[in-house]
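# Dropping a prediction and its sequence here:
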Amino acid sequence: MRRIEVGAGGGAPPYTVTVGPGLLDTLEVPQRHVALIHPEDLPPEFVARVQARLRPVVTVAVPARDDCKTLAVMAGVLSRLAAAAIPRDGAVVGLGGGAATDLAGFVAASYLRGVAFYTLPTTLLGMVDAAVGGKTGVNLPEGKNLVGAFWPPRAVWCDTGTLATLPPAVFREGAAEAFKHGLMSDPSLLPRVLDPEFRPGGALLEGTLADAVAVKAGVVTRDLTEQGERAFLNFGHTLAHALEAVTDHAVSHGEAVAYGMHYAARLSRAQGGADLSAHTLAFLRWQRPTPLPALTYDAVAPYMARDKKADAQGVRFVLLRDLGQPYLARVTEDVLREEFTGWLEDVRRTQGGHGA
């Protein structure tokens, strides 16, 4: 079992991320009035184990994956908490994948202007990324995560036993964020993520997962509200969020990040950085993401323009000078178009000429 300390900053108290098996059966929170939020497709066994430990006043099932991240769903959940009379000293517990914990955190931040929040991610993507750092929110039709709040949890429990229930493709999807942490901060993660022992029950699972979490924990401790360094965690995400939007989420977040990392690697090389495209191509071949539909730069560009790293002067991309050396940069339209064309050709080759 590994414990990673996160200094939340911004006046919020620090918290601990615990990584290991069997954690759903050891949960404890000091609050007496608990609301449990989980996706409707979560294995009932997980819900029952958490209910047995925390005895929630109300349990709310929400739509699976990003279908739960809407203002309409959030309003319904808030009404359920109000009807159950969850008090100001109560707590919201988010159980499930990253989408459900994003929603649960935003509910916690909003209900009665903020109640305690705990998160129990059950997917690799949720453990490495969504559950750590206090970013909560929902989507709008115009783009992903455009409404939300910074609301750090009081504790995060990553029960590695829950990963055994994931389809292999969903596990590989979640590995994208761990691989990203290797590119931007800890290169030792790169070969470990691609190792056959990085799998549910594998010898490299717990240590690799904990080290990937530690990368994000360090960044958010130093920059909770994304005034500087935290933006580097968005490596690959500018195109990724656009792909999610333009395909109406037919391409999942982790798969979109894999595609986006390769585009960012190409842009990094075009801007004079090291050529890291072999790493990102290797990950694409390992992950085997959902093939893309026919795409054009002009279809994707408006969504990239709404990226949260954009400012009054336009879109900024997270690029890499080399492994572990991220920076923010503006890229000219000509380069963005040219590298998009090359990126599509690379994607076609990784998929044997199909998709994209």
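That came through, no problem.
# CA atoms for contacts and neighbours, from now on please.
Noted.
# which stretches of the stretch 251-356 of the chain form strands?
For the stretch 251-356 of the chain, applying DSSP state E, counting those that start in this stretch gives strands covering 317-320, 326-329.
# quick one, helices of this structure?
Using DSSP state H, the helices of the chain run over 44-54, 71-83, 98-110, 124-125, 168-184, 189-194, 205-222, 237-246, 253-270, 277-287, 297-305, 333-350.
# Just put these in TSV and tack on mean neighbour count and distance to Asp89.
Below are the helices of the chain laid out as TSV (neighbours: other Cα atoms under 10 Å; distance: least, Cα to Cα, whole Å):
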stretch	mean neighbour count	distance to Asp89
helix 44-54	15	15
helix 71-83	15	13
helix 98-110	28	11
helix 124-125	26	30
helix 168-184	24	33
helix 189-194	19	40
helix 205-222	21	25
helix 237-246	25	35
helix 253-270	26	34
helix 277-287	18	43
helix 297-305	16	40
helix 333-350	16	49
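# Which one of those helices lies nearest to Thr162?
Nearest of those to Thr162, taken as Cα to Cα: helix 44-54 at 8.0 Å.
# quick one: that closest one to chain centroid distance?
In terms of Cα atoms, centre = their mean, to the nearest Å, the centre of helix 44-54 is found 24 Å from the chain centre.
# What are the contacting residues of it?
24-29, 34, 38, 95, 162 (Cα atoms under 8 Å, 6 or more residues apart in numbering).
# Recalculate using a threshold of 7 Å.
Applying Cα atoms under 7 Å, 6 or more residues apart in numbering, the external contacts of helix 44-54 come out as 24-25, 27-28.
# With stretch 313-333 instead?
With contacts defined as Cα under 7 Å, 6+ apart, stretch 313-333 is touched by 183-187, 232, 234-235, 238, 264, 268, 273-274, 305, 307, 309-310.
# Now do the buried residues in it.
315-323, 326-328, 331 (16 or more other Cα atoms under 10 Å).
# Alongside the first one, take a look at this:
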Amino acid sequence: MPATKVVVNVPGEDAYDVRIGAGILDSLGAHLRRVPALERTERALVVTDANVAPLYRDAAKASLAEGGFRASDVVVCAGEDAKSVAVAAEIWDAMAQLSLGRDCVVVALGGGVVGDLAGFVASAYMRGVPVVQVPTTLLSMVDSSVGGKTGVNLEAGKNLVGAFKQPAYVCADTATLATLDEREWACGCAEIAKASVIDSDEFFFWLVDAADALAARDEAVVSEAIARSVVFKADVVAADKTESKGVRECLNYGHTLGHAVEALAGYGTFSHGAAVAEGMRFAARLGAALVDTPLDLVEAQDALLDALGLPALSWSAEPEAMLAAMKRDKKARRGQVRFVLPRDVGDWQLVDVDDDTLLSHVDAWARSKG
């Protein structure tokens, strides 16, 4: 099956290719040599984690060597703990000790944590060096590897320090998805479902028809779902590169309640995808009350999430605690919680929801859990 290429054009930035296909990690080095910004680059630093390194580090470095790059690597701990200023500083120190200059390239090999961390490292080292994203999870392929958001966490919250850093190239080798467990697979499916609801009837109803095949990991359907999601995100990012116009906030659909679920249940209790799916269910019902979201969309979205292995959660928390958690979200403004609400498929609205209204809906949500 031939690889698919999506070109991302962001105003004020160099266009970059997102290449999607099985086995394309082997040609990474050759393709990077065709990227104008990397034509004269000699050194590469592969940043990966302890889970991914044994699986794909050697293949990535071998491909880079075939492309004429001298590749070194740094392996960080697996999981969210790697997204810290301390770990970023360790990588910067390693880069300096390797005598890497402004003509090097950072290659992020892994899931969203590695991509965010390595992108942030690249954005700041010597005031900015190129970064290449090589996502190895479905979630990172359809979401975090495209669009240029990078960052690390502070004790006060997630992603509070970061930068916008568009990659020079994205290599989404779908063969790496074979090692994902069902939990991680469903994470990616949640982001694909989110994109389809916000994007268009065409994407949404294609996904409704393809849901069983996507859940079963059909190769052709997986590649198309990734490509459709990348096209959607690329269009949003092109319209609002730095999230300053309100357009890019549509990517937060499902995340407002979802982030509160993750925080109050304890990070890791539910996958990010499961929490986002719950947030989508809540937002659609809130939309029915506030922006006339059609009830048949609420039901169709529920059925889609069920088919993708993302059932409604049985967990709930006290409404006041949920409200407080949502008000701590960095998307909140002037003390009010903002929701992306679907007026219909492909038609959304950003709504400030007052505390009393939100509390009543969160209370109904909690009571529905029994």
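Done, it's in. The structure presented is a predicted model; accordingly, all values stated were derived computationally and were not measured.
# Got a TM-score for the pair?
After superposition, the two chains reach a TM-score (TM-score structural alignment, normalised by the length of the first structure) of 0.91; 347 aligned residues with a Cα RMSD of 2.0 Å.
# about what we covered before: so which of the strands of the stretch 251-356 of the first structure comes closest to Asp223 of the first structure?
Among the strands of the stretch 251-356 of the first structure, strand 326-329 comes nearest to Asp223 of the first structure, with 14.9 Å by Cα to Cα.
# Pull the distance from stretch 287-300 of the second structure to the chain's centre.
Chain-centre distance of stretch 287-300 of the second structure: 26 Å, with Cα atoms, centre = their mean.
# swap in stretch 145-165 of the second structure?
On Cα atoms, centre = their mean, the centre of stretch 145-165 of the second structure falls 11 Å from that of its chain.
# and what of stretch 77-87 of the first structure?
In terms of Cα atoms, centre = their mean, the centre of stretch 77-87 of the first structure is set 27 Å apart from its chain centre.
# okay, it sits on what stretch of the second structure?
Taken onto the second structure by TM-score structural alignment, stretch 77-87 of the first structure occupies residues 91-101 there.
# Stretch 114-131 of the first structure too?
Going by TM-score structural alignment, stretch 114-131 of the first structure lines up with residues 128-145 of the second structure.
# Could you pull up the residues touching Glu191 of the second structure?
So, once contact is read as Cα under 7 Å, 6+ apart, Glu191 of the second structure ends up touching 139, 273.
# Relative to Asp307 of the first structure, how far out is the counterpart of it in the first structure?
Counting by TM-score structural alignment, Glu191 of the second structure lines up with Glu177 in the first structure. When Cα to Cα, to the nearest Å is the yardstick, Glu177 of the first structure and Asp307 of the first structure sit 18 Å from each other.
# any idea what Tyr259 of the first structure aligns with in the second structure?
Using TM-score structural alignment, Tyr259 of the first structure lines up with Glu278 in the second structure.
# same question but for Gly202 of the first structure, I mixed them up
Checking TM-score structural alignment: Gly202 of the first structure goes with Glu219.
# From Leu109 of the second structure, how far out is that match?
Taken as Cα to Cα, the span from Glu219 of the second structure to Leu109 of the second structure is 21 Å.
# ok, the two, which is more surrounded?
The residue with more neighbours, out of Glu219 of the second structure and Leu109, is Leu109; 26 against 16, by other Cα atoms under 10 Å.
# which residues touch the more buried one?
Applying Cα under 7 Å, 6+ apart, one finds that Leu109 of the second structure lies in contact with 46-48, 133-136.
# one more time with 8 Å, if that's ok
Taking Cα under 8 Å, 6+ apart, one finds 46-49, 52, 57, 115, 133-136 in contact with Leu109 of the second structure.
# ditto for Tyr303 of the first structure
Per Cα under 8 Å, 6+ apart, neighbours of Tyr303 of the first structure: 142-143, 241-242, 245-246.
# List the contacts of Thr176 of the second structure.
By Cα under 8 Å, 6+ apart, the neighbours of Thr176 of the second structure are 136-137.
# Tell me the spacing between it and Ala71 of the second structure.
Thr176 of the second structure is 20 Å from Ala71 of the second structure, by Cα to Cα.
# Also Ala234 of the second structure?
Remark: distance between Ala234 of the second structure and Ala71 of the second structure (Cα to Cα) = 29 Å.
# now swap in Val6 of the second structure and tell me
Per Cα to Cα, Val6 of the second structure is found 26 Å from Ala71 of the second structure.
# More neighbours: the two, which one.
A count of neighbours by other Cα under 10 Å puts Ala71 above the other of Val6 of the second structure and Ala71, at 20 against 16.
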